[in-house]
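*Asks:* attaching a predicted model along with its sequence, questions to come.
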Amino acid sequence: MPWFSPEEWVAIRLSLKVAVAASLASLPLGIALGWLLARLRFPGKALLDALVHLPLVLPPVVMGYALLVTLGTQGAVGAFLKEHFGIVFAFRWTGAALACAVMGFPLMVRAIRLSLEAADRRLEQAAATLGAGPWRVFFTITLPLAWPGIVAGAVLAFAKALGEFGATITFVSNIPGETQTLSSAIYGLMQVPGGEAGIWRLAMVAVAISLGALLLSEWLVRRHQRGREA
């Protein structure tokens, strides 16, 4: 007897696909905002910081509904994207990735920001004094110094995406094979008599993947730190 049904395998693969897409797609913006909040002072910085962290304090269903109203096929932005570019997020796996990215984004930005704030800026200043331009300093000095925070932020966003439920089910529903991730599959099994075995199987998969990601992140960070000390 196979460990997982075909439907459960689909949910597992889709969850990994959504979580990876959400964390990787949001990483460039996360680095940019983390640097902005860590290094610059400007009017409205406190407001921007609050907006970035808003998904942490709002109910996920509210964020999902906001995405649906904004990016749904009847929403202002969603209708424009569909009409002019043929891009549709609502009730698609890409919409699930977008919702997961929004919910995990504050964790990513915070980890990157803290790493940048802890970095020794004298190294950046020394590189600039030796003639390196701003972009070269950023890519050769700043990013390597912030590497532990970038890894931690990406892993946290991945883990959050893997377990996200409220925003995704509100925005993209629970469509088997299209938007049914591990969390929504578990929710569906809760509505079925005798679904306890499937719930435990999928829950253990979620725990194993998240734990593996965290352990990999810790190993990469420690390896990076040993490389800097060598």
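*Replies:* Received, thanks. If you're wondering where the values come from, they're calculated on a predicted model, not measured in any experiment.
*Asks:* drop to CA atoms for contacts and neighbour counts, all remaining ones
*Replies:* OK.
*Asks:* surely residue 77 meets residue 68?
*Replies:* No: contact status for residue 77 versus residue 68: not in contact, 10.2 Å apart, counting by Cα atoms under 8 Å.
*Asks:* more crowded one of the two?
*Replies:* Taking other Cα atoms under 10 Å, residue 77 and residue 68 do not tie; residue 68 has more neighbours (24 against 14).
*Asks:* which of the helices or strands spans residue 159?
*Replies:* Assessed by DSSP states H and E, residue 159 sits inside helix 147-163.
*Asks:* one more: residue 107?
*Replies:* helix 93-118.
*Asks:* same question for residue 47.
*Replies:* helix 45-57.
*Asks:* now do the buried residues in that helix.
*Replies:* By 16 or more other Cα atoms under 10 Å, the buried positions in helix 45-57 come out as 49, 52-56.
*Asks:* in a markdown table: those, plus distance to residue 221.
*Replies:* A markdown table is the format used below for the buried residues of helix 45-57 (distance: Cα to Cα, whole Å):
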| residue | distance to residue 221 |
| --- | --- |
| 49 | 26 |
| 52 | 25 |
| 53 | 25 |
| 54 | 28 |
| 55 | 27 |
| 56 | 25 |
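*Asks:* which of those sits closest to residue 24?
*Replies:* Set against residue 24, the nearest of the buried residues of helix 45-57 by Cα to Cα is residue 52 (17.5 Å).
*Asks:* pretty sure the closest one contacts residue 106?
*Replies:* Yes: between residue 52 and residue 106 there is a contact under Cα under 8 Å: 5.7 Å.
*Asks:* list the contacts of the helix holding residue 47.
*Replies:* 37, 63, 102-103, 105-106, 109 (Cα atoms under 8 Å, 6 or more residues apart in numbering).
*Asks:* between these, which sits nearest residue 124?
*Replies:* Looking across the contacts of helix 45-57 and measuring by Cα to Cα, the closest to residue 124 is residue 37, at 17.1 Å.
*Asks:* then this one, side by side with the first:
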Amino acid sequence: MTRSVFDWLVMRYFPKRRCIDQVLQCRTFSAIPNEADAMASRIQSLQSAYEMSLPANQPYIVRLDGVAFRNYTAGLLKPFDARLTHAMLLTTRDLLAKCSARTAFCQSDEISLVFAGEPMTKNIVYAGRVQKIVSVMAGWAAARFNLHISEMDWEQAEAEAEVGTAVKARVASSSAVFDARVFSAPTDMMAADGIIIVDIYDFSNLLETCL
């Protein structure tokens, strides 16, 4: 390997690690894999510090929520737009088919997925890794929702009193985003309570919207 290629590799991969003159004292290319391994180990330790896993033998709930959907749904028919409702239900169906959830609850722009407890953590979806579960579920929900909402009938939007070109453009942009959180419940009854309380709050919000 020529010196110029070696210099480029050092500058490319270790620009801030240490003085370039000190790095170039290593005359062989073998130092780079060693440095890369050490760097990978350090980065892995930083990542691991924030890793959490769900406990085994406990049911758990993944709750997804549309991000800034008050703005996203501005201009849709009030108090309900059947196209939005249908897209959310289809998204919920897709999530149930994708993962091993026992049931799901969908209301407004929220989806709750209920999973049974597993005897071993490795049997939980994504081995119970919290960051993995919430990131993948949120991404999957957004992808499926944007697909389904775009397939709704928006041709009459121009003629509808509260729906116009801005709504059609927003739907076409596939810009809907979801966040997700996951938590375990000590018992099946508490997992059920996690859904019941959502239903209570959503019903209260429904009354405020309609009255």
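*Replies:* In hand now; what should we look at? Just so you know, these numbers come straight off a predicted model, no measurement behind them.
*Asks:* report the TM-score for the pair.
*Replies:* Here the TM-score for the pair of chains, by TM-score structural alignment, normalised by the length of the second structure, is 0.28; 111 aligned residues with a Cα RMSD of 6.4 Å.
*Asks:* now the two most distant members of the contacts of helix 45-57 of the first structure.
*Replies:* The widest separation within these (Cα to Cα) is 22.9 Å, between 37 and 63.
*Asks:* of all the residues in the helix or strand that residue 144 of the first structure is a member of, which ones are buried?
*Replies:* Using DSSP H and E, residue 144 of the first structure maps to helix 143-145. Buried residues in helix 143-145 of the first structure, counted by 16+ other Cα under 10 Å: 143, 145.
*Asks:* over to stretch 199-207 of the first structure?
*Replies:* 199, 202, 206.
*Asks:* what's the angle from the strand or helix carrying the second one to helix 147-163?
*Replies:* Under the criterion DSSP H and E, the helix or strand holding residue 202 of the first structure is helix 196-229. Here helix 196-229 of the first structure runs at an angle of 170 degrees relative to helix 147-163 (axes from the mean of the first three to the mean of the last three Cα atoms, to 10 degrees).
*Asks:* any buried residues in helix 196-229 of the first structure, and which?
*Replies:* 198-199, 202, 206, 210, 213-214, 217-218, 220-221.
*Asks:* check contacts around residue 110 of the second structure.
*Replies:* 63-66.
*Asks:* change it to 10 Å
*Replies:* 63-67, 88, 92, 178-180, 198, 202 (Cα atoms under 10 Å, 6 or more residues apart in numbering).
*Asks:* and if you look at residue 156 of the first structure?
*Replies:* 23, 104-108, 111, 150, 162, 210, 213-214, 217.
*Asks:* can you list these in JSON lines and add distance to residue 30 of the first structure?
*Replies:* Converted to JSON lines, the contacts of residue 156 of the first structure look like this (distance: Cα to Cα, whole Å):
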{"residue": "23", "distance to residue 30 of the first structure": "9"}
{"residue": "104", "distance to residue 30 of the first structure": "10"}
{"residue": "105", "distance to residue 30 of the first structure": "7"}
{"residue": "106", "distance to residue 30 of the first structure": "8"}
{"residue": "107", "distance to residue 30 of the first structure": "9"}
{"residue": "108", "distance to residue 30 of the first structure": "6"}
{"residue": "111", "distance to residue 30 of the first structure": "10"}
{"residue": "150", "distance to residue 30 of the first structure": "9"}
{"residue": "162", "distance to residue 30 of the first structure": "18"}
{"residue": "210", "distance to residue 30 of the first structure": "21"}
{"residue": "213", "distance to residue 30 of the first structure": "19"}
{"residue": "214", "distance to residue 30 of the first structure": "19"}
{"residue": "217", "distance to residue 30 of the first structure": "17"}
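*Asks:* which neighbouring elements make contact with the longest helix along the second structure?
*Replies:* Scanning the second structure for the longest helix, with DSSP state H as the assignment, gives helix 188-210. For helix 188-210 of the second structure, the packing partners by 3 or more Cα pairs under 10 Å, 6 or more residues apart in numbering; DSSP states H and E come out as strand 60-66, strand 103-107, strand 110-115, strand 178-184.
*Asks:* reformat these as TSV; add distance to residue 40 of the second structure.
*Replies:* As requested, these are exported to TSV (distance: least, Cα to Cα, whole Å):
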stretch	distance to residue 40 of the second structure
strand 60-66	31
strand 103-107	39
strand 110-115	34
strand 178-184	28
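*Asks:* how about the ones you listed, which one is nearest residue 167 of the second structure?
*Replies:* Once Cα to Cα is applied to those, the stretch that comes out nearest is strand 60-66, at 16.4 Å.
*Asks:* show me what the very next helix or strand once past the closest one is packed up against.
*Replies:* Per DSSP H and E, the first helix or strand lying C-terminal to strand 60-66 of the second structure is helix 69-72. Packed against helix 69-72 of the second structure by the contact rule (3+ Cα pairs under 10 Å, 6+ apart) you find helix 165-172.
*Asks:* in the helix it packs on, what counts as buried?
*Replies:* Within helix 165-172 of the second structure, the residues that qualify as buried are 167-168, 171, counting by 16+ other Cα under 10 Å.
*Asks:* which of the residues you listed sits closest to residue 207 of the second structure?
*Replies:* Nearest member of the buried residues of helix 165-172 of the second structure to residue 207 of the second structure, counting by Cα to Cα, is residue 167, at 25.3 Å.
*Asks:* you'd agree the closest one is up against residue 149?
*Replies:* No: contact between residue 167 of the second structure and residue 149 fails when scored by Cα atoms under 10 Å: they sit 11.2 Å apart.
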